[in-house]
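> predicted model follows, preceded by the sequence.
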Amino acid sequence: MAALLARDPARRVSLDDPAGVADLLAALRGRGAGEQIAALLARDPARQVALTKPHAVGHLLKELAECGADEAVAALLARDPAAQVDLDFTSYSGISDLMAALRKIGAKEALTALSRRIAEQPIGDPKNFAFLLSWLHYGRADPRAVSELVARDPAAQVDLEDADGLWFLLSKLKQMRERVALAIYNDRLRRKLVEHDHETFSRVMGEPNWFDHILEPLLPRDPATHVALDHALDVHNLLISLNELSEGGRKQDTREAVVRLADRAAARIALGQPDIGTLLHRMKELGADRAARVLGRRLADAGHVFGDRIEGVAGPEDAEHLRTYGRLPGVAPSPPWTWRDLADRP
């Protein structure tokens, strides 16, 4: 380390990457290299770093604050990172990390601005909408931003044809609702949250009904009837999410949605996909027996074999016969045959 410090990294390192600058500050601080820290800050990295990567910007803000560089923190915030960072719809952590950093350094205006920017994003894509909700939820954003986003009636706008996106949204709503329930009913966690942020706990964690404001109007739009059936795995995952909703108190409507989606998929989904056998198995597991029989027969007619999943084609009492003799196109199992029968055929 001494040899590295002797090369004067503070005066040589590039200032483009906020994560690189933050990492160097952390390393120098850990070594007590005050002169190098001063030299690095003298180059004014807060006015030069790129502000596109939210995790990197948050990391730099925290390190500047740890170094006591209040002027650098103010200079970076003056560049309005909340308006410049990319809203990366492939990662939860980046935006959430930035929000946590803004909260830690007391940058309430920047945190509010970022929260409002998130709440104003388009919400037609169900997966992107799930990201928006998650950023606000896990980032413990301004509660008003959550209310504004939910008040835009997202259930009426999300694309019902996107099976993967709908599954993703429903699964994330379930996770967030469970987290809220844990925060409310776990005394130890409640004390911890109240100690750190009473307003956020009381206004967001204490009122989980906003989940229902999204789900209640979404289900009557009947995603099971409109969702695209392009990919077996997406349908499989959506069936699971709908079934979990039926277990959570919306039993009749969501159970009917599970059956409708399974029936549609059984009759129309393209065969030959890698996950088609998994979908067949899931139908049986969820009690969609009619759909499982239809899909099983289609697969058998097309020559697909799933080993011990042959029960999806017919009842268990026929399974041994089907394993031995196969079946004819249509419904009926093949009559018993021997290899001699095949040899005698013209």
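Now that the structure is in, tell me what you want to look at. Numbering: from 1, shown residues only.

> okay, CA-based contacts and neighbour counts for the rest of this
OK.

> how about the contacts made by residue 57?
18, 19, 51, 81, 98 (C-alpha atoms under 8 Å, 6 or more residues apart in numbering).

> looking at those residues, which is nearest residue 297?
For those, the residue nearest residue 297 by C-alpha to C-alpha is residue 98; the value is 52.5 Å.

> thinking again about what came up before, now for the contacts of residue 57: which two are most distant?
19 and 81 (14.3 Å).

> how much space between residue 312 and residue 241?
From residue 312 across to residue 241, the span is 22 Å (C-alpha to C-alpha, to the nearest Å).

> these two: which is more packed in?
Neighbours per residue (other C-alpha atoms under 10 Å) separate residue 312 from residue 241, with residue 312 holding more: 26 against 22.

> just checking, that one touches residue 282?
No - assessed by C-alpha atoms under 8 Å, residue 312 is found out of contact with residue 282, at 10.1 Å.

> picking that back up, can you flag which of the contacts of residue 57 belong to helices?
Judged by DSSP state H, helices contain the following of the contacts of residue 57: 18, 19, 81, 98.

> how many residues are close by the second one?
Counted with other C-alpha under 10 Å, the burial measure for residue 19 works out to 22 neighbours.

> grab the nearest non-local neighbour of it.
Distance criterion C-alpha to C-alpha, 6 or more residues apart in numbering; nearest residue to residue 19, sequence neighbours excluded, is residue 56 at 4.5 Å.

> so what's the one you found up against?
17, 18, 19, 22, 94.

> what about it, distance to residue 23?
10 Å.

> with residue 145 instead?
From residue 145 to residue 23 the distance is 32 Å (C-alpha to C-alpha).

> who has more neighbours, the two?
A direct count of neighbours by other C-alpha under 10 Å for residue 145 and residue 23 places residue 145 higher, at 21 against 15.

> how about the helices in the stretch 51-200 of the chain?
54-66, 70-78, 81-84, 93-104, 108-119, 126-138, 143-151, 163-185, 187-196, 198-200 (DSSP state H, counting those that start in this stretch).

> and of those helices, who's closest to residue 46?
That would be helix 70-78 among the helices of the stretch 51-200 of the chain, by C-alpha to C-alpha, at 4.8 Å.

> other SSEs contacting that closest one?
Contacts defined by 3 or more C-alpha pairs under 8 Å, 6 or more residues apart in numbering; DSSP states H and E place helix 70-78 against helix 54-66.

> how does it look with 10 Å?
For helix 70-78, the contact count by 3 or more C-alpha pairs under 10 Å, 6 or more residues apart in numbering; DSSP states H and E identifies helix 34-42, helix 54-66, helix 108-119 as packing neighbours.

> next one for the comparison:
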Amino acid sequence: MRRLLVEAAAVSAVDTVLSLGPARLEVHNAADAGAAVGESDRVPELTRYLLRAHDRRIRAVLGEVLAGGPSRLIVLTGESSTGKTRALYEALVDLAPSAPLLHPVGDLDLLELLDEGRVRSGCVVWLNEAQRFLYNRDAAARLRAVMTATPGIAVVGTLWNNPYWNELTEVSGGNSGHDQARALLTHPATTVRIDVPVYLNSNDLDAWRSLAGSSGDRRLQQALAAGVGDGKVVQHLSGGPELLAEYLAAGEGGSLFTAAEHALITAALDARRLGHHGPFPAALLATAADGDLAPRHRSPDPQWAEPALHALTTGVRADGSRTDIRNTLTALTAVYARSGAPAAYEPADYLDQHARRLRAERYGTPALWDALIEHTVSPDDQDRLAEAAWERGLRTTAVRLWSKATMVGHLTGGLLKLGEALDPDEFAATFTAARVDLRNPYVLRGLFQKRATRSQALATLMDRDPAAHADLTKPSAVAWLLRVLHAMNAEQAVATLVARDPATNAGLTDLSRVWELCEALEAVGAEQQALVLIERAVAHADLTGPDAVAWFLWHLREAGAERAIATLVDREPAVRCDVTDAYGAANLISRLHQTGALRQVAILAERAARHAELASWFRTMSLYSALCRVGAERDVEVLLERLGVHGGTDTAQIVTELWKTGAKEQAKVLAARAAANAELTDPRAVARALMALHVVGAAETLLDRDPAAHADLTDPEAVAALIWALRDTGDEQAFRALLGRDLAAHADLSRPDAVAWLLSALLKLNADETVTALLDRDPAAQVDLANPLAVTLLRVVLDKAGAEQAVSILERRAKDAGHLPESFAPYGREPDGSPSPPWTARTIMDPLG
């Protein structure tokens, strides 16, 4: 009986989406701007919910997982406050109200849940703000492994596109700390990415209006009214735009936040923007804020920050005055790692996202950097902050932060950037070699590449025997290490590594990486291990990725490994692989055909023709060509029919390719459909349709509708596309009419690449008056600096336009945003802006111990 009672108690203690509730799961509340004091307590916590297209997609995927299908990470991406978290909450309430819900508070908590075996079939793992978890490569790797091995696990999370999705999925060298997160997020077998729109479309606006009327909830009506100007209705529901406006006003003498409160918020926003991803300890914010306060605003109380932080997280000061928006949305949130632990703090995500753009060129005050050096404890945060400091010219600051991270074994190549001028006696390199974590097989990369001048550091590292410690589960990294050691003639180290049997221990998730290890083993004379690895791979490797399977087949065919090919084909990759990737499917169709696996070819051709994504013209036409080559005529027809119905974002290019290959009737159908569906207010859609029709000689059918008079002129890149489309179709009159609509006055100047495309088009077409009008709006001072490549593109085009002052302004802003680090070589500058005196790694690092 006692056992049963204990088990019953354990069951009842399991968290669910209903027991945790929206507040614990960080769902933004919606408050009533007109509510009287005390009335808000009687208002439902959440408004009624409007189902949109992304909600239906969430439910479809979630339903498959909850039914026992393969485990999936459903990650919603988009801007802040667009309803991502609410969408996940509502889907779970509908489909999994009683499912066990695991709610880790951070990456270490997630690792603990995984290691304890609590992430199992039938549970839901809640990863709101998923960057908190996935920047930890061990957490990302363990989560991916558990999901791959166990069906029925629903993992749900949210990420901003910029910076988090972009950073975590960026393809950089094997030394990237995000390789595990990228493998998790970009693999179609584990993750489904669903983008949540920033704006409501016209149908959604009508549905919102109807919902507001039928529910009588004035919060919905207020959000609709507030969103008339900027279209961000969902964002206004939580009060994000209002909070941002109050923060900006406070910096100009507004009244919602005191000077001390504003300084604390600014410290949190700048620290997060510069790379501190974890919650902030109070001491960090207090130190940074106090150093930036004017003397008249400083308090004699050494605990001055405590009441200010309490007011900013609860929304109310000791005197009863408010610091929040509509008694609901606060500028900071208190986070507790466990009960009784000191509070740490997070900025409101809407403030965070927009401050990244508005404060991009603020490179950080001396007080902020001092606080970050003193109070940042996470090596990952220290590494990111160091990189941000280096890029902004704060090089001695960067060295201090990198040193702290390296002292605990964190793998960073930062100290190896110093070069001969700043590290003449190899102090930094040897310091790194003596402390770096040897589990990562790439630890030799920086030192080996500079071995001619880093002999002492390299010797220090080799004395620690990296071959005996390297993590063998990463085949590509182990392959690299084997080749490096072999090239160094470190045969004893090679023997040590081979003796640890990497062929048996290597992970088999990515077959293209597995082959790298096969070749490396063969190159160092471990042919038998290479054969063992091949046998393991063909029998047990993940066959989800069609491109990786295709390349593995090609390598096997080149090696004449007929038995291995037969084993792999017998596992039916055509049935197992994900066919949404049209290019990968095309590659695998071709390789299977070369091996004579015609039944597999037929299966895969049918699946790909029906289910491949058709957004990219190159990938789509790769599949079309592959189907033609293998004689899959019926599947070609299916694909062409889908193209005629759905088209894609690259309609004009697909029409061109179809026309070239002789599918002229289908090209005409697709072009005609593009013309019929083109929304005249969308210049990009009109440009695509015009180019498609031009290929088949029927552009006049769309030009007769006078698209130049109807196009929305807000997006400069889209307008540039329309300009070129009108020119290429020979409609000089329409082109001139478009220029006559004062393009410069309407253009949104936030995106540097978009401005560059429009300016470039106008320059090439000698539209001098419009160029002058556009430059008069000073785009160099207004563009968002988040994308370095886009900023560089605009700089090049402004230079071609002879806009020297604009180039100077943009270069200054780019330098302070960290986009021109080479301009600070070699010694950099101090946080106060003064040039740093000459220094070496030893002079900076020796005092740190």
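Yep, that arrived. What you see is a predicted model, and the numbers here were worked out from it, not measured in a lab.

> can you calculate the TM-score here?
Once superposed, chain against chain, the TM-score is 0.62 (TM-score structural alignment, normalised by the length of the first structure); 274 aligned residues with a C-alpha RMSD of 4.0 Å.

> that older thread, quick one: common contacting residues for residue 312 and residue 282 of the first structure?
residue 292 (C-alpha atoms under 10 Å, 6 or more residues apart in numbering).

> sorry, back to before: and the helices and strands packed on helix 70-78 of the first structure, which is most packed in?
helix 54-66 (a mean of 23; mean count of other C-alpha atoms under 10 Å).

> tell me the angle of that one relative to helix 34-42?
130 degrees (axes from the mean of the first three to the mean of the last three C-alpha atoms, to 10 degrees).

> still on that earlier bit, quick check: ChimeraX command selecting the buried ones in the contacts of residue 57 of the first structure.
Here is the ChimeraX selection string for the buried members of the contacts of residue 57 of the first structure, based on 16 or more other C-alpha atoms under 10 Å:
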select :18,19,51,81,98
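
> wait, which of the contacts of residue 57 of the first structure is closest to residue 109 of the first structure?
Closest to residue 109 of the first structure, out of all of the contacts of residue 57 of the first structure and judged by C-alpha to C-alpha, is residue 81, at 11.3 Å.

> trace that closest one over to the second structure, please.
By TM-score structural alignment, residue 81 of the first structure lines up with residue 502 in the second structure.

> now that match, nearest residue through space, not along the chain?
residue 472 (5.5 Å).

> tell me if I'm right that that neighbour and residue 508 touch.
No - assessed by C-alpha atoms under 10 Å, residue 472 of the second structure is found out of contact with residue 508, at 11.5 Å.

> element containing residue 125 of the second structure?
strand 124-127 (DSSP states H and E).

> show where that strand falls in the first structure, residue numbers please.
Strand 124-127 of the second structure maps onto no residues of the first structure, going by TM-score structural alignment.

> what's that strand packed up against?
helix 53-66, strand 72-78, helix 84-95, strand 101-102, helix 107-115, strand 154-160.

> what's the first one aligned against in the first structure?
Mapped onto the first structure with TM-score structural alignment as the criterion, helix 53-66 of the second structure occupies no residues.

> name the helices or strands packed onto that helix?
strand 72-78, helix 84-95, strand 124-127, strand 154-160, strand 191-195.

> buried residues of that helix, list them for me.
54, 55, 58, 59, 61, 62, 63, 65, 66.

> between the contacts of residue 57 of the first structure, which sits nearest residue 69 of the first structure?
Among these, and counting by C-alpha to C-alpha, the member closest to residue 69 of the first structure is residue 18, at 14.9 Å.

> quick check: the aligned residue for the closest one in the second structure?
By TM-score structural alignment, residue 18 of the first structure lines up with residue 441.

> ok, for its match, nearest residue in space, not its chain neighbours?
Per C-alpha to C-alpha, 6+ apart, closest to residue 441 of the second structure is residue 470, 5.0 Å.

> what of residue 184 of the second structure?
Per C-alpha to C-alpha, 6+ apart, closest to residue 184 of the second structure is residue 144, 5.8 Å.

> would you mind finding the match for that neighbour in the first structure?
So, by TM-score structural alignment, residue 144 of the second structure is left unmatched.

> residue 144 of the second structure and residue 531 of the second structure: what is the separation?
From residue 144 of the second structure to residue 531 of the second structure the distance is 27 Å (C-alpha to C-alpha).

> repeat that for residue 754 of the second structure.
52 Å.

> residue 287 of the second structure now?
59 Å.

> and for residue 667 of the second structure?
49 Å.

> now check residue 211 of the second structure against the first structure: what is it aligned to?
So residue 211 of the second structure corresponds to nothing, using TM-score structural alignment.

> residue 665 of the second structure contacts residue 637, correct?
No - using C-alpha under 10 Å, residue 665 of the second structure makes no contact with residue 637, being 11.9 Å away.

> those two - which one has more neighbours?
Comparing residue 665 of the second structure with residue 637 by other C-alpha under 10 Å, the one with more neighbours is residue 637, at 15 against 12.

> ok, now which ones touch the counterpart of that one in the first structure?
The equivalent of residue 637 of the second structure in the first structure is residue 259 (alignment by TM-score structural alignment). Contact analysis of residue 259 of the first structure by C-alpha under 10 Å, 6+ apart lists 224, 239, 242, 243, 265, 283, 286, 287, 288, 289, 290, 291.

> narrow these to those that are buried.
Looks like the contacts of residue 259 of the first structure have 224, 239, 242, 243, 265, 283, 286, 288, 289, 290, 291 buried, using 16+ other C-alpha under 10 Å.

> and the gap between the third one and residue 250 of the first structure?
In this structure, residue 242 of the first structure and residue 250 of the first structure are 10 Å apart, going by C-alpha to C-alpha.

> contact partners for residue 54 of the first structure?
Contacts of residue 54 of the first structure by C-alpha under 10 Å, 6+ apart are 18-19, 60, 81-82, 84-88, 93-99.

> mind doing that once more with 8 Å?
Residue 54 of the first structure touches 85, 86, 87, 94, 95, 97, 98, counting by C-alpha under 8 Å, 6+ apart.

> do you know how far it is from residue 241 of the first structure?
Distance of residue 54 of the first structure to residue 241 of the first structure, given as C-alpha to C-alpha: 31 Å.

> and residue 153 of the first structure, by the same measure?
Taking C-alpha to C-alpha, one finds residue 153 of the first structure at 21 Å from residue 241 of the first structure.

> map residue 399 of the second structure onto the first structure.
Using TM-score structural alignment, residue 399 of the second structure sits opposite a gap in the first structure.

> quick check, residue 399 of the second structure in a helix?
Yes - counting by DSSP: H, G, I helix; E, B strand; the rest coil, residue 399 of the second structure is located in a helix.

> what about it, neighbour count?
Residue 399 of the second structure: 24 neighbours (other C-alpha under 10 Å).

> can you check residue 764 of the second structure too?
Residue 764 of the second structure - counted by other C-alpha under 10 Å - has 9 other residues nearby.
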